[in-house]
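A.B. asks: sequence and predicted structure are below.
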Amino acid sequence: MSDPITALVVDDEELSRAIVAGYLSRMGYRTLGVGTAEEAWRLLADLREVVHVVLLDRQLPGMGGMDLFARMKADPDLSAIPVIMQTISDRSAEIAEAIQAGVFYYLVKPYSGELLQSVAAAAVDQLTRLKRLQGDVRSRTDAMALMREGTFRFRTPQEAHNLAIAVASIVPNARGLAFGLVELLLNAVEHGNLGIGYAAKGELKLGNMLAREIEERLARAEHADKTATLRVERNERKAVFTVSDEGQGFDWSRYLAMDAFQSTATHGRGIALARMVGFHELSYVGCGNTVVATVDLARLP
């Protein structure tokens, strides 16, 4: 991002705003603080591209936090900004409602400054990747739009990124398709073929060692011949993307919805995000090493 990273903190307690701003300022973030959702909406409407992440209190005077979030999701220029919801309530139903609506993360007060910083960094990273992918897709030629069916094999994270960007251009009006495809293709490489589990990925990310671990596993003899496959089929009604890997599969059901379980970690929501922003339907086959994602062309703008 060319602009400085700017966080909008929406909380009716001035002390809470100051504490959050203090933690974020140590990361080099610029913070804007307001006490109501109405003030936040005016700032967002004026600044739009300047705000990179919103830390939003659920309980606010006047318009509530969830109401403001709904407004943001309905605005094409604001819908991609990640929102971190915070509240004093730890009721599972409220957490699940917010996560399922698309909130990036849900923090229950009091929380540690380290957790806040980790979540904020992850949210900004997601926005950066989404913007970069959208820009890359726009820069491609229209040649891929002629595709009706095709099969691709890939092995590395870089190949997964390149393939997702290229293939996403067959449906030029599908917002978030490239992001959704990247998540599915990366899962096929990291979790499927290389066997990096959920807990292991969390530890590797925490130590900033994930990229090195992927490189080391790719170089091992046991993984040398493993590839993942993307099958693309498109007709007048829909585009279907089938991703398969050579892994042992996994318990995919817990990752399809961003429920309360997913709200307790800074990773693991890629599948649910892919389903939410990239596809109209997403389902797993058998043990979970094949996923079928569908875009309904009639529902696109």
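C.D. replies: Great, that's in hand.
A.B. asks: rest of the way, CA atoms for contacts and neighbours
C.D. replies: Will do.
A.B. asks: roughly how far apart are the residue in the chain sticking out farthest from the centre and E38?
C.D. replies: The C-alpha centroid of the chain is most remote from A221, which lies 32.0 Å away (CA atoms, centre = their mean). Distance, A221 to E38, using CA to CA, to the nearest Å: 58 Å.
A.B. asks: so how far is Y105 from L185?
C.D. replies: Counting by CA to CA, the gap from L185 to Y105 is 23 Å.
A.B. asks: so R234 makes contact with R148?
C.D. replies: Yes: using CA atoms under 8 Å, R234 is in contact with R148, at 4.8 Å.
A.B. asks: use this one as the comparison:
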Amino acid sequence: MHLILVDSSPAQRAFIASALADRAARLSTLGCADAAAGLVTTSAGNNGQGSADGITVLLVNCAQEEASGLALLRRIRANAQFATMPAILLTPAVSDGALEYLIPAALELGARYALPDDGDAEALRFVIDALRDDAARNATRADETAGGRRQLRAASFAVRSLDDAKCLAPVLAAATSRHSAAVLGISELLINSIEHGNLGISYARKKELMLQGRWREEIERRSALPENGHKRVRIRLRRTADGAYIQISDEGPGFDWRQYLEFDTRRANDPNGRGIAVARMTSFDSLDYLGGGNVVVARIKAPICSKDTKS
């Protein structure tokens, strides 16, 4: 992993470099956004689309003055090659009103996490580990899947485990017009349906499990229970002239999905709770929950003048 850290404070750069020294094979520390933008364009590698060890992660302090961190993210996202690069936002000590602007704006630009700039080394290490795990889970062989599977017009699937979800997400994403962005959002929706829907793990319980490093262990334990053995998450893919529609249904009672469509600053320090908001803003053109919340439909528009949509 190559970690690019952008922070105007030499002391903060030294602290973060020390905290993450054992997490990154390469660590670049920079004091200004212009230098970071140049480094990203020359050393971004595979931007998280290959192995976990090969990803480049951008860690940027969003200074209140001039919102330089947001400007850097916006500049990088303008280049399609870096559209899916994982980014972490460090927020300065500002008012709640400022955070209500900074954090949603960063998420809309594709930041995966927003953390307070308060010297919490454990939180930093946790999110870096989470990004590494995400990269490993979402590593795909895009060249092998994009050809034949993009011709799918309609298909149905069922998954039970996290490994099932890991295998299916790139297949579904390959049937859309933007594979790299879609696979992250699809993975998030599938995992949510498994853990929260079919296995009944609450938000608070997941937070506790993640902080303890026992989340996957609990998933496997609950999956092995007799009452959960028959449960499946069911997926329907439908492609039309205007795009791809992916419907995901679980066997749970549903949940209050409305509070998760937008990022809530009250959850800013939690290790979970931002996936739906990030998926809605970065992976899909629309995301609609039906009924009680145990059915969700994601839509990705077809590209303009796509030959594939004319057949």
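C.D. replies: Happy to help now that I have it. What you see is a predicted model, and the numbers here were worked out from it, not measured in a lab.
A.B. asks: quick one: TM-score?
C.D. replies: TM-score for the superposed chains, counting by TM-score structural alignment, normalised by the length of structure 1: 0.88, backed by 294 aligned residues with a CA RMSD of 2.4 Å.
A.B. asks: returning to that earlier point: which one in structure 2 is aligned with the residue farthest from the centre of structure 1?
C.D. replies: When structure 2 is aligned by TM-score structural alignment, A221 of structure 1 is paired with P226.
A.B. asks: and what of T36 of structure 1?
C.D. replies: When structure 2 is aligned by TM-score structural alignment, T36 of structure 1 is paired with C32.
A.B. asks: my guess is its match contacts S9. True?
C.D. replies: No: the pair C32 of structure 2 / S9 is not scored as a contact, 9.9 Å apart, by CA under 8 Å.
A.B. asks: higher neighbour count, those two?
C.D. replies: Neighbour tally, C32 of structure 2 and S9, criterion other CA atoms under 10 Å: the higher count belongs to C32, 17 against 13.
A.B. asks: mind listing what the more buried one touches?
C.D. replies: Counting by CA atoms under 8 Å, 6 or more residues apart in numbering, C32 of structure 2 touches 6-8.
A.B. asks: quick check, nearest of the residues you listed to H179 of structure 2?
C.D. replies: V6 (28.5 Å; CA to CA).
A.B. asks: alignment lookup: the closest one to structure 1.
C.D. replies: By TM-score structural alignment, V6 of structure 2 lines up with V10.
A.B. asks: what about L177 of structure 1, distance to Y255 of structure 1?
C.D. replies: 19 Å.
A.B. asks: comparing those two, which residue is more hemmed in?
C.D. replies: The residue with more neighbours, out of L177 of structure 1 and Y255, is L177; 27 against 17, by other CA under 10 Å.
A.B. asks: ok, whichever residue in structure 2 pairs up with the more buried one - contacts?
C.D. replies: Taking TM-score structural alignment, L177 of structure 1 has A182 as its aligned residue in structure 2. Each residue near A182 of structure 2 by CA under 8 Å, 6+ apart is listed here: 173, 176, 283-284.
A.B. asks: repeat that with 6 Å
C.D. replies: 173, 283 (CA atoms under 6 Å, 6 or more residues apart in numbering).
A.B. asks: that one and V171 of structure 2: what is the separation?
C.D. replies: 10 Å.
A.B. asks: now G243 of structure 2
C.D. replies: Distance from G243 of structure 2 to V171 of structure 2, by CA to CA: 16 Å.
A.B. asks: same drill for those two, tell me which one is more crowded.
C.D. replies: V171 (21 against 17).
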